[in-house]
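> Next input, structure requested:
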Amino acid sequence: MATDADFAAHVLEQLAELGGMSTRRMFGEYALYRYGQVVGLLCDNQMFLKPTEAAQALLTEPAYGHPFPGARPHLLVNELLDDRESLAKLVRVTSENLPASAPRKPRKTHATKADGTTPVGRLPNLGPKSARMLADAGIRTLAELQALGAVRAYARIKATQPGASLNLLWALEGALTGSPWQTVAREHRASLLLALDSLSAPLAPNQ
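The predicted structure follows:
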């Protein structure tokens, strides 16, 4: 069940006095921001906040839930939706105690060190089928994939091959970061989907 626009509007109304709050629609759900940083998610008409020790300490009996299958547990705060003061305090403390985004680690290599000329089919997570899809989109080497990034590369493939699944997006991100695609799907799903959703139009092969 997707989140109603009215539910998202109600959450923002309850947090109006906090300042810096906004939402962004994402495949029927919403990401919740404070000053441009994601602090939580609105999924299935429920409000989830990223768990921090400071926020959990404010709750007598913290409740947890999963915004989507495979996601890490988040604080489930539906019971505070009608308590403006408590909700605002919880969101403020969450935003103030979230760690800054760490710089992306270089991709780890194993037996063969990859460089810009390495064919994409030799990268982690990417097999012959993925390599063919990338080649059809004009992406044949690591350097070409790095120049686009996982999201833009996936969008380019999706423009000509609508059947490409999100597993390919996870695989592309994993190929660039040296992470298993399952880890990417579990830990970076929301940020990748937000980035994908932000693209205004599918990319043509020469973009």
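> Could you use CA atoms for every contact and neighbour count after this?
OK.
> Only the buried residues of the helix or strand containing residue 157, if you could.
Using DSSP states H and E, residue 157 sits within helix 142-160. Judged by neighbour count (16 or more other C-alpha atoms under 10 Å), helix 142-160 contains these buried residues: 142-146, 150-160.
> repeat for stretch 81-96
Those would be 81, 84, 87, 88, 90, 91, 92, 93, 94, 95, for stretch 81-96 by 16+ other C-alpha under 10 Å.
> In contact with residue 182, which residues?
If a contact means C-alpha atoms under 8 Å, 6 or more residues apart in numbering, then residue 182 has residue 170 as its contacts.
> After the one helix or strand it maps to, heading C-terminal, what element do we hit next?
For residue 182, the element it lies in under DSSP H and E is helix 181-187. Using DSSP H and E, the helix or strand that directly follows helix 181-187 along the chain is helix 189-198.
> So which elements touch that following helix?
strand 21-26, helix 142-160 (3 or more C-alpha pairs under 8 Å, 6 or more residues apart in numbering; DSSP states H and E).
> Here is a second sequence; please produce its structure as well for comparison:
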Amino acid sequence: MSTRVETIEFLTDQLSALPNIRTRSMFGEYGMYCDEKVVAFICDDTLFVKPTDAGREYLGTPDEAPAYPGSKLYFRIDGDRWEDREWLAGLIDCTAAALPAPKPKAPRKPKAASQAAPKREF
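Presented below is the predicted three-dimensional model:
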């Protein structure tokens, strides 16, 4: 089962108080960004927030689970908690604040000029 577009739209709307929220389709599911930092994944219509000390303090005793087979543990946020806009925005905001800034991407190297195959003479 994959995440429905309606789920992404709902979460994005619930987090509209945060100015720099966006989602991106990745590996058949979605990543959520805040201030260009990956703060969560949405997999199988479930929200998985990156674990941070600030998030753990905010949640108290978080429910931890892998976002996908073989992943590390994330804070799994039940759908009933999504209804509280302020609470959800607070969690995402404190998580983003605790995460390091993304590393700048290295400039792309220009592609080498293609080597034309030598012409054959017959």
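> TM-score for these two?
The pair, once superposed, lands on a TM-score of 0.79 when counted by TM-score structural alignment, normalised by the length of structure 2; 106 aligned residues with a C-alpha RMSD of 1.8 Å.
> returning to what we had before: out of the helices and strands packed on helix 189-198 of structure 1, flag the one nearest residue 75 of structure 1.
Residue 75 of structure 1 sits nearest to strand 21-26 of all those, at 17.7 Å, using C-alpha to C-alpha.
> so how far is that closest one off the chain centroid?
13 Å (C-alpha atoms, centre = their mean, to the nearest Å).
> packing partners for that strand?
helix 5-14, strand 29-34, helix 189-198.
> deepest of those, which one?
Comparing these by mean neighbour count (mean count of other C-alpha atoms under 10 Å), strand 29-34 ranks first with a mean of 22.
> quick one: the helix or strand that that strand is followed by to structure 2 mean distance?
Sequence order places strand 37-43 as the next helix or strand after strand 29-34 of structure 1, per DSSP H and E. On superposition with structure 2, the mean distance recorded for strand 37-43 of structure 1 (mean C-alpha distance after the TM-score superposition for structure 1) is 0.6 Å.
> could you give the angle of strand 37-43 of structure 1 to strand 29-34?
150 degrees (axes from the mean of the first three to the mean of the last three C-alpha atoms, to 10 degrees).
> what packs against strand 37-43 of structure 1?
strand 29-34, strand 46-49, helix 84-97.
> The second one against structure 2, how far on average?
After superposition onto structure 2, the mean distance of strand 46-49 of structure 1 to its aligned counterpart is 0.4 Å, using mean C-alpha distance after the TM-score superposition for structure 1.
> ok so, going back, ok, which of the helices and strands packed on strand 37-43 of structure 1 comes nearest residue 11 of structure 1?
strand 46-49 (8.3 Å).
> Following element in sequence after the closest one, please.
Counting by DSSP H and E, what follows strand 46-49 of structure 1 is helix 53-57.
> Just tell me the aligned range of the next helix or strand after that next one in structure 2.
Downstream of helix 53-57 of structure 1, the first helix or strand assigned by DSSP H and E is strand 64-65. Aligning strand 64-65 of structure 1 against structure 2 (TM-score structural alignment) gives residues 64-65.
> Contacts for the matching stretch next, please.
Contacts of stretch 64-65 of structure 2 (C-alpha under 8 Å, 6+ apart): 72, 73, 74, 75, 76.
> can you rerun that using 7 Å?
73, 74, 75, 76 (C-alpha atoms under 7 Å, 6 or more residues apart in numbering).
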